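**Q** next comes the sequence, and after it the predicted model I'd like to discuss.
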Amino acid sequence: MGLRIGVAGAGLVGRLAALALARAEHEVTMFEASDSLSPKSSEPRAAAWTSAGMLSPIAEMETGGSAVRQLGERSLHLWQEIDAHLCAHAKTSSALNSGVGLQLQDSLMVCHGSDLGSAQRVLRLLDGDSARVIKLAADETAALAPGLKTGLHCWRLIGEGHLYPALAMQNLATAVPQVRWRFGEPVLGLTPGCMQLRHGAESFDWVIDARGVGAAREVPVRGVRGEVIVLAAPGFQLHRAVRLLHPRWRVYIVPRPDGQLVIGATEIESEDRSPISVQSTMELLSAAFSIFPSLAEARILWTDVNLRPATPDNLPWVDTEKGLLRLNGMFRHGWLLAPAVIEKALSDANLC
């Protein structure tokens, strides 16, 4: 017989944990501070809603090291299994609206000639993956990214990809109808087997803390500001994420359905949630325009700002005691790391 498990926080970590626990036949109740399954950008919401959904275990070695690489590779396999499960249990027959929008067609890494020195430093860190980091000739680059400015240095990162965060978040929730959702109920604190709510405490066999920066009073986590810009670019042909290597920025452009693109993302040591700054807007758009000149006529649909939960070493934080599991600190790697981190944590706790 399954256990009664309460999950605090319906961000990516909470939804993935709920899916895994429900599939293991536990009785899961999800507590979420916001008022809906898909909260508006104008209200505080999980970092996953703002992210681009890149799955880049090779490229992220530059900042995350081998730990991020190893977990990321495992997550790539898990995302394929999760995507297949969600598609099989979809309530729609449309392939565009099922699954997580998973695209594993590799990614591209580019730099301007003047920045080749900085790019080579990054490439040296990836030297162990030389078979999966392929330097492209000009004609190969043009075939993979037709609008890319000529004269750029370009590398293809084999096996990387991206997904569509909004679709994934929606379907991760709707694929498990047996999970009980309690919206507008922020969790104020957790102890083994107990959740403290505004109206009092509730008991469970296990409780899981997946509140991100909302758990800062109990977990060594801080918020790191990230800003993105979403463009409408009808007719713009891009099927894989493109990452620009620059001495000061790490800018990426990720395609989304319906001719949209996401440009991101800043990384600012601040817990300010105010709208995107002029400086960040200029830097992100200038970087994107410098490699894709045809974006000059694209339209800005919206911008978004959120806080990534980060630990002192910027690596995931897992803490387990009987009846209480805390999962946090996915930082800028949530989509890349969360499936593997959750799989191991639930297994170690004998919950899955």
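**A** Nice, thanks for sending it over. Numbers count the residues shown, from 1 in each chain.

**Q** drop to CA atoms for contacts and neighbour counts, all remaining ones
**A** Fine.

**Q** give me the number of residues near residue 221?
**A** 25 (other C-alpha atoms under 10 Å).

**Q** actually residue 61, sorry about that
**A** Neighbour tally, residue 61, other C-alpha under 10 Å: 18.

**Q** for it, give me its contacts.
**A** 68-69, 125-126 (C-alpha atoms under 8 Å, 6 or more residues apart in numbering).

**Q** how about residue 218?
**A** Contacts of residue 218 (C-alpha under 8 Å, 6+ apart): residue 189.

**Q** what's the helix or strand for it?
**A** For residue 218, there is no host helix or strand (DSSP states H and E).

**Q** and the contacts of stretch 332-348?
**A** Contact with stretch 332-348 is made by 12-13, 16-17, 48, 53-57, 68, 71-72, 74-76, 78-79, 308, 316, 318, 327, 330, 352, as judged by C-alpha under 8 Å, 6+ apart.

**Q** for comparison:
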Amino acid sequence: MSSSSFSSQKVVVIGGGVVGCTSALILAQRGYDVTLVARDLPGDQSQGWASPWAGANWHSFPGSSSQVHAWERIAYLKLKSLIPTGIVQTLPWVSYSKTADDNSYIDSAWYNDLIPDHKTLPKSELPNGYLTGSSLTTLSLAPATYLPWLLTQLNNLGVKIIRRKVESLEEAASFVAGNVHCVVNATGLGAASLGGVMDEECMPIRGQTVLARAPWLTYGLSVDGFKDGTFVYIIPRPDGNVILGGTMDVGSWDTSIHQETTERILKNAYESMPELSKGQGWEKIEIVSSNVGLRPARRGGARMELEVVKVKKGGPERKVGVVHAYGIGPAGYQSSWGMAENVGDL
């Protein structure tokens, strides 16, 4: 079916995060008449949504499902194609562990065909104190530039953007004149309180990070197995900033910044990569901001499905399709384009 066949079909996307914006973009490219409605939009710095605070690199998480792998494959290829724009960069990456003595999974990682330089590091190349290590070339981006870029693409395609908190699916279906063909629910943690959804499986995974300035860094790094049981990641970005993390506090809604956690992140990051301050100590790392974000996770995994609901608001009762696309947790950027394509197909 040609895109012109969809031009009269109205779609409302709820949610202005990376999944919502990317879904709106894919639908607009396919010819739908798209309206994006969200409380938070690219450029906002509210802790009420996750997208500004994400690590925003591409690195598949162990144990993720084949469905997530499919989304991540599509997203990797799309993000890689954006490198010439300057909003995405290639990033050499090294992972070390102080405790794990087996990383044989690397030889069979599902993404090895996408990233052929993924390899186990020989023991002779490991710094003192590390038991295992691996390396690959991945991708990173900066939400501060990437999200506004998405918004620009939406504006260029004529997507209507409304800043408003949506209370229910029925309300979303009545935002535009005429019958809405479909509502896309990309509300993240908001799905827990969205009328018509009220998903009790939604849960936050709190992440505290430090954004620092270090444009001279040439690679990213993750290390697990510190004495206090924590881990650290260091992700350089195309804008010269670097995100240092972090925490994975499952179920925590706490958005306050814990100073002791900030200090721990800085110390562990400097121990792992002294180049952060050019060897001048962890106190000399140039801090841009300390941040907390709530990753929009869901028990049982992300929800991606089509359902048909009945709505009455704004006219006689009618049926409206609803595509649910939320609950991806910490993998939003690296899954976004795949999820958006899936939304379009549904």
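**A** Ah, there it is. These numbers come from a predicted model, not from an experiment.

**Q** if we can go back for a sec, emit the PyMOL select command for whichever of the contacts of residue 61 of structure 1 are buried.
**A** Those of these that count as buried under 16 or more other C-alpha atoms under 10 Å are selected in PyMOL with:
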select buried, resi 68+69+126
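
**Q** just give me the closest of the contacts of residue 61 of structure 1 to residue 139 of structure 1.
**A** Among the contacts of residue 61 of structure 1, residue 126 lies closest to residue 139 of structure 1 (C-alpha to C-alpha), at 24.0 Å.

**Q** structure 2: which residue goes with that closest one?
**A** Under the alignment by TM-score structural alignment, residue 126 of structure 1 pairs with residue 106 in structure 2.

**Q** what's the answer for residue 304 of structure 1, then?
**A** So residue 304 of structure 1 corresponds to residue 291, using TM-score structural alignment.

**Q** roughly how far apart are that match and residue 52 of structure 2?
**A** Applying C-alpha to C-alpha, to the nearest Å, the value for residue 291 of structure 2 to residue 52 of structure 2 is 10 Å.

**Q** which of these two has more residues huddled nearby?
**A** residue 52 (25 against 22).

**Q** the more buried one should be in a helix, yeah?
**A** Yes. Judged by DSSP: H, G, I helix; E, B strand; the rest coil, residue 52 of structure 2 forms part of a helix.

**Q** and the residue nearest to it when sequence neighbours are not counted, what is it in contact with?
**A** In this structure, residue 52 of structure 2 finds its nearest non-sequential neighbour in residue 143, 5.5 Å apart by C-alpha to C-alpha, 6 or more residues apart in numbering. Counting by C-alpha under 8 Å, 6+ apart, residue 143 of structure 2 touches 51-54, 56.

**Q** mind checking which of these are buried?
**A** Using 16+ other C-alpha under 10 Å, the buried ones in the contacts of residue 143 of structure 2 are 51-54, 56.

**Q** could you pull out the strands in the stretch 1-150 of structure 2 for me?
**A** 10-14, 33-38, 57-58, 88-97, 119-120, 132-141 (DSSP state E, counting those that start in this stretch).

**Q** and the last one against structure 1, how far off on average?
**A** Following superposition, strand 132-141 of structure 2 is found to deviate from structure 1 by 3.4 Å on average (mean C-alpha distance after the TM-score superposition for structure 1).

**Q** coming back round to it: put together JSON lines for the strands of the stretch 1-150 of structure 2, with distance to residue 262 of structure 2 on each row.
**A** As requested, these are arranged in JSON lines below (distance: least, C-alpha to C-alpha, whole Å):
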{"stretch": "strand 10-14", "distance to residue 262 of structure 2": "33"}
{"stretch": "strand 33-38", "distance to residue 262 of structure 2": "31"}
{"stretch": "strand 57-58", "distance to residue 262 of structure 2": "21"}
{"stretch": "strand 88-97", "distance to residue 262 of structure 2": "21"}
{"stretch": "strand 119-120", "distance to residue 262 of structure 2": "31"}
{"stretch": "strand 132-141", "distance to residue 262 of structure 2": "22"}
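
**Q** go through those strands and name the closest to residue 159 of structure 2.
**A** Residue 159 of structure 2 sits nearest to strand 33-38 of all the strands of the stretch 1-150 of structure 2, at 5.3 Å, using C-alpha to C-alpha.

**Q** mind checking how far the match of residue 304 of structure 1 is from residue 63 of structure 2?
**A** Taking C-alpha to C-alpha, one finds residue 291 of structure 2 at 27 Å from residue 63 of structure 2.

**Q** try residue 182 of structure 2
**A** Distance from residue 182 of structure 2 to residue 63 of structure 2, by C-alpha to C-alpha: 32 Å.

**Q** out of the two, which sits in the busier spot?
**A** Neighbour totals were compared for residue 182 of structure 2 and residue 63, and residue 182 leads with 23 against 6 (other C-alpha under 10 Å).

**Q** hang on, the earlier thing: closest to residue 169 of structure 2 among the buried ones among the contacts of residue 143 of structure 2?
**A** residue 51 (22.1 Å).

**Q** now do the contacts for whatever residue of structure 1 lines up with the closest one.
**A** The alignment partner of residue 51 of structure 2 in structure 1, by TM-score structural alignment, is residue 48. Residue 48 of structure 1 makes contact with 11-12, 165, 169, 334-335, according to C-alpha under 8 Å, 6+ apart.

**Q** what's the ChimeraX line that selects buried ones from the residues you listed?
**A** This is how ChimeraX selects the buried members of these, with burial counted by 16+ other C-alpha under 10 Å:
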select :11,12,165,169,334,335
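
**Q** picking up where we left off before, so the match of residue 126 of structure 1 versus residue 135 of structure 2, what's the distance?
**A** Remark: distance between residue 106 of structure 2 and residue 135 of structure 2 (C-alpha to C-alpha) = 10 Å.

**Q** do residue 123 of structure 2 as well
**A** Taking C-alpha to C-alpha, one finds residue 123 of structure 2 at 13 Å from residue 135 of structure 2.

**Q** more crowded one of the two?
**A** residue 135 (18 against 12).

**Q** structure 1: which residue goes with that one?
**A** With TM-score structural alignment as the criterion, residue 135 of structure 2 matches residue 157.
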